[in-house]
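Novice: Give the three-dimensional model of this entry:
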Amino acid sequence: MSVQYKFPTGFWWGSATSATQIEGAANEGGKGLNIWDHWYKTEPNRFFDNVGPESTSNFYHLYKEDIRLMKEIGHNTFRMSISWSRLIPTGRGKVNAEAVQFYNNVIDELIANDIEPFVTLYHFDMPLELQEEGGWENREVVEAYTDYAKECFRLFGDRVQKWFTFNEPIVPVEGGYLYDFHYPNVVDARRAVQVAYHTMIAHAQAVRAYRTFSFEEGQIGIVLNLTPSYPRSENPADLQASNRADLFFNRSFLDPSVLGEYPAELIDILREHDQLPVTEQGDSKLLKEGIVDLLGVNYYQPRRVKAKEHLPNTDGPFMPDWFFDNYEMPGRKMNKYRGWEIYEKGIYDIMMNLKENYGNVESFIAENGMGVEDESRFIVDGEVQDDYRIEFIGGHLKWLHKAIEEQCNVRGFHMWSFMDNWSWMNAYKNRYGFISVDIETQKRTPKKSAHWIKTVSENNGF
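Specialist: Have a look, this model is predicted:
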């Protein structure tokens, strides 16, 4: 076949997932409780079809089969996460030997199949005991996380060369402390800001700890969901609204991760509204030391904003939404199942921004994907004909290819996700995988997109 879009030699083709979303075995192997186990137990009604995290896609027991399938569909890399509460059941102290064995087995199996493991230390799954101490609001939890990170580097750093401190750190801030879609369901911006700040301090401490080990090849970074903020128009009020949205939702983590400091404008806004976090002596030096080697970028949809229609209710809780309104662009292309706009060029705009304003930091697409409800409608001869997913990925890859042609420092593309997995509150409502999972029987069946991505990987383009 002729390849129109050829990617650089050694390009990373693969997918991403997280421990809580695929492992299952939530009460096996010595694992402690995390906030998802607890929240599901207390409010199962808030999860789609009352499906909780206890079984999910059973990777804990089926990892060998799954890794063999990854190899079959052309993966050369795979991003997973370690469950903190599996490795150290109460978040502090004794390491769980069964968990060490499990993660060693998974890492070794990946390597034996020529798939490089990329490992995330934290993907939304705070150990319950630490959440009860205040979670990321509590500086002592930052210390516990640093100890956990060191333990991971010590145990697995001889084979894992790509580490990520956090996945989408803004999501627990938004979900847990602003908009009530993650536990602990707090609505309080000052606490949200403290959580965000301590997350960055935890990141920087883990980076500093990693660099004390003498791993020759290793790189450490962070994975951020970057959502370009597009203004409705060039009107100064709309431009300011998009700048403010960008400060809150992108630059709040991007600037400290890549530049080692917070945007002055964001600090000014928080100071003006009395929302600044508590900081400690030496923090700014620490953040400078936490600059990443590698940036993972998750991109699903753009954010479109306009100037406020109405003044905010200043008696209500302080919110980022005081500074902009969301805007629905007429004629936008939609993934109607998720209610998300599909805008492939966003991936190019993100990469050009990193090139122009962030020193062209080495990066890769760590997640991009399309969740679709009731995919069984598309089964023909036992296989999901997910042409919509092939079209979605292909459209994004064309723009990513253009960014690379324009010298953006992009190393790979990971799809969310390898197989259908459990999504936080949505459980199995929307399916994202290359591989279909029957949650009753746990049978794995490749979709049409799995065969497509295999040829893309084999040809290093399409």
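Novice: CA only for contacts and neighbour counts going forward, please
Specialist: Fine.
Novice: Wasn't residue 393 part of a helix?
Specialist: Yes - counting by DSSP: H, G, I helix; E, B strand; the rest coil, residue 393 is part of a helix.
Novice: Nearest residue to it in space, please, no chain neighbours.
Specialist: residue 369 (7.1 Å; CA to CA, 6 or more residues apart in numbering).
Novice: Next: residue 76.
Specialist: Per CA to CA, 6+ apart, closest to residue 76 is residue 115, 4.4 Å.
Novice: re the thing from before, pull the number of nearby residues for the residue nearest to residue 393.
Specialist: When counting by other CA atoms under 10 Å, one arrives at 23 neighbours for residue 369.
Novice: Pull the contacting residues for it.
Specialist: 300, 389, 392, 393, 415, 416, 417, 432 (CA atoms under 8 Å, 6 or more residues apart in numbering).
Novice: Who are the contact partners of the residue nearest to residue 76?
Specialist: 71, 75, 76, 77, 78.
Novice: What's the first helix or strand after the one helix or strand the first one maps to?
Specialist: In this assignment (DSSP states H and E), residue 71 forms part of helix 59-72. Under the assignment DSSP H and E, the closest C-terminal helix or strand after helix 59-72 is strand 77-81.
Novice: Would you do the same for the sequence below? I want to compare the two.
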Amino acid sequence: MTVQYKFPDNFWWGSAASATQMEGAAHEGGKGENIWDHWYKREPNRFFDGVGPETTSDFYYRYKEDIQRMKEIGHNSFRFSISWARLIPGGEGEVNQEAVNFYNDVINELLKYDIEPFVNLYHFDMPKEQQDKGGFENRDVVALFAEYAKQCFDLFGDRVKMWFTFNEPIVPVEGGYLYDFHYPNIVDAQKAFQVAYHTMLASALAISHFRKLDIKGQIGIILNLTPSYPRSQHPADLKAAHRADLFFNRSFLDPAVLGEFPTELIELLKEYEHLPAYKEEDLTVIKENTVDILGVNYYQPRRVKAKDHVPNPDSPFMPDWFFDNYEMPGRKMNPYRGWEIYEKGIYDIMINLKNNYGNIPSFISENGMGVQDEHRFLKDGRIEDDYRINFIKGHLTWLHKAIEEGCHTKGYHLWTFMDNWSWMNAYKNRYGFYSVNLETQERTAKKSAYWFKEVAENNGF
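Specialist: Sure thing, here's the model as predicted:
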């Protein structure tokens, strides 16, 4: 392979996954119930093909062979999440020793193969008992999350150097409290903003514990930053894009990195009487516990325009009161997922971090392409996923340009290592370097796995 795009030394090459989406053993090993186990039990019809989170990709039992495969395709890092409901069933009280053993084994196995474990504390999977108390609507649950984080640091902090408090904290807010695609299926912006605010407080409290324990490592957060592009340079379109950015990016990015919420967002929520309840001392905690590193998940851009119609005043308050989504003619699409492919977005995110967020150390913590019925591309026993290779190449090319222009970007993780269960889509769209046969759990490397191995070995392509 001739290397045209060379990446910095010690660049992180790897992939990301989450507990609920890959572990399986949902009711085994002493694990408590999380909101996904509960919702699936209650409404299996809302999950693609009625497939729930019980088995998923069986990493709980197959982690050794999977980690070996990671090594084989050039991984030097891998992000996974700890299940709060597995480690502390019910979310409070006794630690589950079987879970401690499992996560210890996973961490030790990764280190054995020189793969840096990146550990994320929360990936959409609230323990059911804590959700019954209101989840992050409730300050008590915030305190329990901080306690859970401290337990994780105590148990695994001697070996894990890369920690993350939350993955895409805006998603449970959007899904659970605005747009009804996650449990608890509430449509209530007041609760949504309360959950968002408490999530950032929970993150800051976890960081505070991390610093007090003086762990030799870094702690960050993982945000799905989606650039908001205006339809045109018309002032009304620019204002719409600015407001979309406030709600969907800066609401989490500013407190995580700068230690404070955007003034304009506060004023807007005040004007519409949707400001969350807070204590003055919380703001000091958030200010003093900003992140060391930022994980950036990027899949698609957000394109917006000025509202065509005034919102119905009797409808629930929504961020969408301030903009309309816009479908740009001629855009490049992933037809299987219905998402636009816009590689330059990754560059625009990094330049924004450089110019407006102190060039904080960051990495691409997720990027990937989900495709339905991937067996269509099976040839001689292997899925020829050239579309995924081209997708990764396109994004890495723009990432390389950002690095050349001085952005402090330290790695690239694909979503995901092997096909895994997605929140409501189950196995509809496949994302992995490895395909997973759901009947046999057999893993088979796709063409992209071999290509990625070369990229990692050459530190570029």
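Novice: before we move on, the earlier item: what is the equivalent residue in the second structure for the residue nearest to residue 76 of the first structure?
Specialist: Using TM-score structural alignment, the equivalent of residue 115 of the first structure in the second structure is residue 115.
Novice: Return the distance of its match relative to residue 32 of the second structure.
Specialist: 29 Å (CA to CA, to the nearest Å).
Novice: And residue 343 of the second structure, by the same measure?
Specialist: On the measure of CA to CA, residue 343 of the second structure and residue 32 of the second structure end up 40 Å apart.
Novice: ok, residue 144 of the second structure - how many residues close by?
Specialist: By other CA under 10 Å, the burial measure for residue 144 of the second structure, its neighbour count, is 16.
Novice: what's the answer for residue 339 of the first structure, then?
Specialist: 8.
Novice: Can you name the residues that contact the residue nearest to residue 207 of the second structure when sequence neighbours are not counted?
Specialist: Among residues not flanking residue 207 of the second structure along the chain, residue 289 sits closest, at 5.9 Å (CA to CA, 6+ apart). Neighbouring residues of residue 289 of the second structure by CA under 8 Å, 6+ apart: 204, 205, 207, 208, 259.
Novice: Tabulate those residues in JSON lines, adding columns for neighbour count and distance to residue 312 of the second structure.
Specialist: Shown next, in JSON lines, are the contacts of residue 289 of the second structure (neighbours: other CA atoms under 10 Å; distance: CA to CA, whole Å):
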{"residue": "204", "neighbour count": "28", "distance to residue 312 of the second structure": "37"}
{"residue": "205", "neighbour count": "25", "distance to residue 312 of the second structure": "39"}
{"residue": "207", "neighbour count": "29", "distance to residue 312 of the second structure": "41"}
{"residue": "208", "neighbour count": "19", "distance to residue 312 of the second structure": "43"}
{"residue": "259", "neighbour count": "21", "distance to residue 312 of the second structure": "35"}
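Novice: mapped onto the first structure, which of these are still contacts?
Specialist: Contacts conserved in the first structure for the contacts of residue 289 of the second structure, using both residues aligned by TM-score structural alignment, their matches' CA atoms under 8 Å: 204, 205, 207, 208, 259.
Novice: Distance of the counterpart of the third one in the first structure relative to residue 101 of the first structure?
Specialist: Read that as residue 207 of the second structure. Matched to the first structure by TM-score structural alignment, residue 207 of the second structure sits across from residue 207. For residue 207 of the first structure, the distance to residue 101 of the first structure (CA to CA) stands at 25 Å.
Novice: repeat for residue 134 of the first structure
Specialist: 30 Å.
Novice: Neighbour count: the two, which is higher?
Specialist: Remark: of residue 134 of the first structure and residue 101, residue 134 carries more neighbours, 15 against 12, as counted by other CA under 10 Å.
Novice: Need the residues that contact the longest helix along the first structure.
Specialist: With secondary structure taken from DSSP state H, the first structure has its longest helix at helix 189-210. Around helix 189-210 of the first structure, the neighbours that count as contacts under CA under 8 Å, 6+ apart are 136-139, 142-143, 145-146, 149-150, 153, 165-166, 169-170, 173-174, 176-178, 220-222, 253, 256-257, 275-278, 283, 286-287, 289-292, 317-319.
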